[in-house]
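# Fold the following.
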Amino acid sequence: MIDHALHRLLLDNLTTATLLLNDELRLEYMNPAAEMLLAISGQRSHGQFISELFTESPEALNALHQAVVQAHPFTKREAHLTSLNGQSLVVDYAVTPILSRGTTLLLLEVHPRDRLLRISKEEAQLSKQETTKMLVRGLAHEIKNPLGGIRGAAQLLARELPATELRDYTDVIIEEADRLRNLVDRMLGSNKLPALSPTNIHEVLERVCSLVDLESQGSITLVRDYDPSIPELLVDREQMIQAVLNIVRNAMQALASQPEQRLGRITLRTRSLRQFTIGHTRHRLVCKVEIIDNGPGIPAELQETLFYPMVSGRADGTGLGLAITQTIISQHQGLIECESHPGHTLFSIFLPLEQGAAPS
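Reported below is the predicted structural model:
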């Protein structure tokens, strides 16, 4: 016969987040998988009401009450939960009433969906990025070869011209050939690997802030919301400054395009996240950097292709800044995401805080 201790051992080793609530919807038990998912301690949370652990809709709370009263199980798909640390979770959960000693307990089995959705989205994004890189490299090769010939022919022609004023025309050809070559080089990006060293992420953000202050001359309000407990990251400091600066400069340009009576604001926020998955790798601790602006937002038709080279919402934009940023973040085994609507654009950068990580 299986004893109580073995039952507890089995629950503790399940990878499915499992919670047990009493008939008042207060926590009786939470296994380690649930602690990791919700980023709370089961021992400290014992006896707390369900809404003190995470929040959902009032209808969901009513459904749990009905499950206790009617002893009727139910399942909910793609529910949106908000944990105590403000993290939004998309989950499927099953509720099973259990009759025990004349009272009804509720067993909750919670399956995170946001991680699976994020992995699927990341894989599609990375696949598109690799395809785009191959296309760009092929196109760059086809462009640079004739450019070299055009430039060389213009130089030879300049030597043979009888009048020096005619060289103005060959100078234009040479300058435009050089401009196109530099553009192609920027499209290809740097092949240099990151020079990793322990770096305080807030020093990176403060460097970006100082550059923004100089460029905007105080016309934009910068809001800093830092978590001072975040340890140093192993990153390339200069590359990381460039990655963040590209996003912030885009925000500055977006804010400059809106009516002057609206005060432009950019918020730089840092937080640490526990048990966060990037690709197929689960990281024990991740640094999250958010860049938020209150500009007009990114057009919906651009949001799916935002990180592609040559995609820009401005007529005078090259569309290379975000593509370069994504390449830098990818080289650091990180992730960048964006969500935008009028009045609120949020770029989120996730960077692992530890060397070793477990496959998900």
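
# rest of the way, CA atoms for contacts and neighbours
Fine.

# State the distance from residue 52 to residue 344.
The gap separating residue 52 from residue 344 is 28 Å, by Cα to Cα, to the nearest Å.

# Tell me the helix or strand right after the longest strand anywhere in the chain.
The strand spanning the most residues in the chain, taking DSSP state E as the definition, is strand 264-278. Next helix or strand after strand 264-278 toward the C-terminus (DSSP states H and E): strand 281-293.

# Give me the helices and strands touching that following strand, please.
Under the contact criterion of 3 or more Cα pairs under 8 Å, 6 or more residues apart in numbering; DSSP states H and E, strand 281-293 touches helix 237-256, strand 264-278, strand 344-352, strand 358-359.

# wait, what's in contact with the nearest residue to residue 33 once chain neighbours are set aside?
In this structure, residue 33 finds its nearest non-sequential neighbour in residue 17, 4.6 Å apart by Cα to Cα, 6 or more residues apart in numbering. Residues near residue 17 by Cα atoms under 8 Å, 6 or more residues apart in numbering: 30-35, 37, 109-111.

# Can you flag which of those residues belong to strands?
30, 109-111.

# Top of the residues you listed by number of neighbours, please.
Within the ones in strands among the contacts of residue 17, residue 30 tops the neighbour count with 23 neighbours, counted by other Cα atoms under 10 Å.

# Against which helices or strands is the helix or strand where residue 336 lies packed?
Assigned by DSSP H and E, residue 336 belongs to strand 335-341. For strand 335-341, the contact count by 3+ Cα pairs under 8 Å, 6+ apart identifies helix 321-331, strand 344-352 as packing neighbours.

# Other residues contacting it?
By Cα under 8 Å, 6+ apart, strand 335-341 touches 278, 296-298, 303, 326, 329, 345-351.

# farthest pair in those?
278 and 296 (29.4 Å; Cα to Cα).

# Following up with a second sequence; could you model it the same way so I can compare the two?
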Amino acid sequence: MPMIINDALHRLLLDNLTTATLLLDAELRLEYMNPAAEMLLAISGQRSHGQFISELFTESAEAVSSLRQAVEEAHPFNKREAVLTSITGQNLTVDYAVTPVISRGATLLLLEVFPRDRMLRITKEEAQLSKQETTKLLVRGLAHEIKNPLGGIRGAAQLLARELPEENLKDYTNVIIEEADRLRNLVDRMLGSNKLPLLSMTNVHEVLERVSSLVEAESQGCITLVRDYDPSIPDVLIDREQMIQAVLNIVRNAMQALSPLSDMRLGRITLRTRALRQFTIGHVRHRLVTKIEIIDNGPGIPPDLQETIFFPMVSGRADGTGLGLAITQNIISQHQGLIECESHPGHTVFTIFLPLEQGATQP
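From the prediction side, this is the model:
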């Protein structure tokens, strides 16, 4: 018996599409929006029913004219790499297709929206993760080549010290031993901790509050700390101490970036948390991810350093070791997370993404 296609089945099919789909009436007011569109635009289709298209998102005056023309002439069209601004202020790069649909004598517009940001971000993340793995192999190989002769040098210096006839000559062998130990410690820091994370269900805001208390003590209240937390974020499976270290490394960098300001009280660091749904990290799509942002209003990171700031021994300061961000990235990687950075003068954002759910699927 053939299946009867009815309105309920049409609605069911649209609701389960992964493509963001909107239906507008002849006046360009919202008739329907599927869950994928709600997620993309961060609005509720039910609450937005009947709203004009520009109340859902904005693009340009020409875009509205093109939609009106599509209604009048029943002519479909596509647009590539359009930049939509959602009602939350977020810019989205998308492709979209507009198809006029005649229903009961009226012309409706079917909009299919294909986000480009996600694919561009996935490509960028894959390149970043590949660089991270390459760097790890390079550092481990270099560390192996350094630590082996260091052990020999230290041992030889100890043996030499025992044979020296005068006690004051041991000052020279002590310098050799101390410098060998310093280099070994530096290499160990480059490699990061060999310990596996001690995972437990932890509230990320406890981590941020611990970092805040440390920063306030170090800065003696000279820097303004702004907390912008999403209290609905559930606990996440992390190593609390490692995560404190990871966030603290970023916040301390922000403090040091703000230190040249003529008035430190103008310096501001914001700690912000949000929950994201259906977010892809590398090749894995997670149903729920926590997003931690560390934002400062310092001078920003020089453009020539932005692509390499997570590499060991890369620092924008003359007295920096270049290990803090490399260690942070290693910790976040051990938690199957991701760290990103965007910076321009007056606004630098480090963003940490941590999976909230263990169940994940390939995108």
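
# Now the helix ranked longest in the first structure on the second structure. Mean distance?
As assigned by DSSP state H, the longest helix anywhere in the first structure is helix 114-160. On superposition with the second structure, the mean distance recorded for helix 114-160 of the first structure (mean Cα distance after the TM-score superposition for the first structure) is 0.9 Å.

# right, and the helix or strand after that helix?
In N-to-C order, the element after helix 114-160 of the first structure by DSSP H and E is helix 167-188.

# Now do the same contact list for the aligned residue in the first structure for residue 121 of the second structure.
With TM-score structural alignment as the criterion, the equivalent of residue 121 of the second structure in the first structure is residue 118. Neighbouring residues of residue 118 of the first structure by Cα under 8 Å, 6+ apart: residue 279.

# Apply 7 Å and report the result again.
Shown in contact with residue 118 of the first structure (Cα atoms under 7 Å, 6 or more residues apart in numbering): no residues.

# Stretch 317-334 of the second structure maps to which residues in the first structure?
Counting by TM-score structural alignment, stretch 317-334 of the second structure corresponds to 314-331 in the first structure.

# Residue 46 of the second structure - how many residues pack around it?
Residues lying near residue 46 of the second structure (other Cα under 10 Å) number 13.

# so what corresponds to it in the first structure?
Counting by TM-score structural alignment, residue 46 of the second structure lines up with residue 43 in the first structure.

# what's the answer for residue 13 of the second structure, then?
Matched by TM-score structural alignment, residue 13 of the second structure corresponds to residue 10 in the first structure.

# Look up which helix or strand its match falls in, please.
helix 4-12.

# Pull the contacting residues for residue 222 of the second structure.
For residue 222 of the second structure, the contacting residues are 264-265, by Cα under 7 Å, 6+ apart.

# Residue 272 of the second structure versus that one, what's the distance?
From residue 222 of the second structure to residue 272 of the second structure the distance is 20 Å (Cα to Cα).

# Same check on residue 154 of the second structure?
With the distance defined as Cα to Cα, residue 154 of the second structure ends up 47 Å from residue 272 of the second structure.

# again, but for residue 125 of the second structure
Distance from residue 125 of the second structure to residue 272 of the second structure, by Cα to Cα: 21 Å.

# Without its sequence neighbours, what residue ends up closest to residue 93 of the first structure?
Excluding its sequence neighbours, the residue lying closest to residue 93 of the first structure (Cα to Cα, 6+ apart) is residue 110, at 4.3 Å.

# now residue 272 of the second structure
Per Cα to Cα, 6+ apart, closest to residue 272 of the second structure is residue 228, 4.5 Å.

# The one you found and residue 271 touch, don't they?
Yes - in this structure residue 228 of the second structure lies within contact range of residue 271 using Cα atoms under 7 Å: 6.0 Å.

# okay, these two: which has more neighbours?
residue 271 (23 against 12).

# Distance of the residue in the first structure that that one lines up against relative to residue 290 of the first structure?
Using TM-score structural alignment, the partner of residue 271 of the second structure in the first structure is residue 268. Using Cα to Cα, residue 268 of the first structure is found at 6 Å from residue 290 of the first structure.

# same thing with residue 274 of the first structure?
Taking Cα to Cα as the measure, residue 274 of the first structure falls 16 Å from residue 290 of the first structure.
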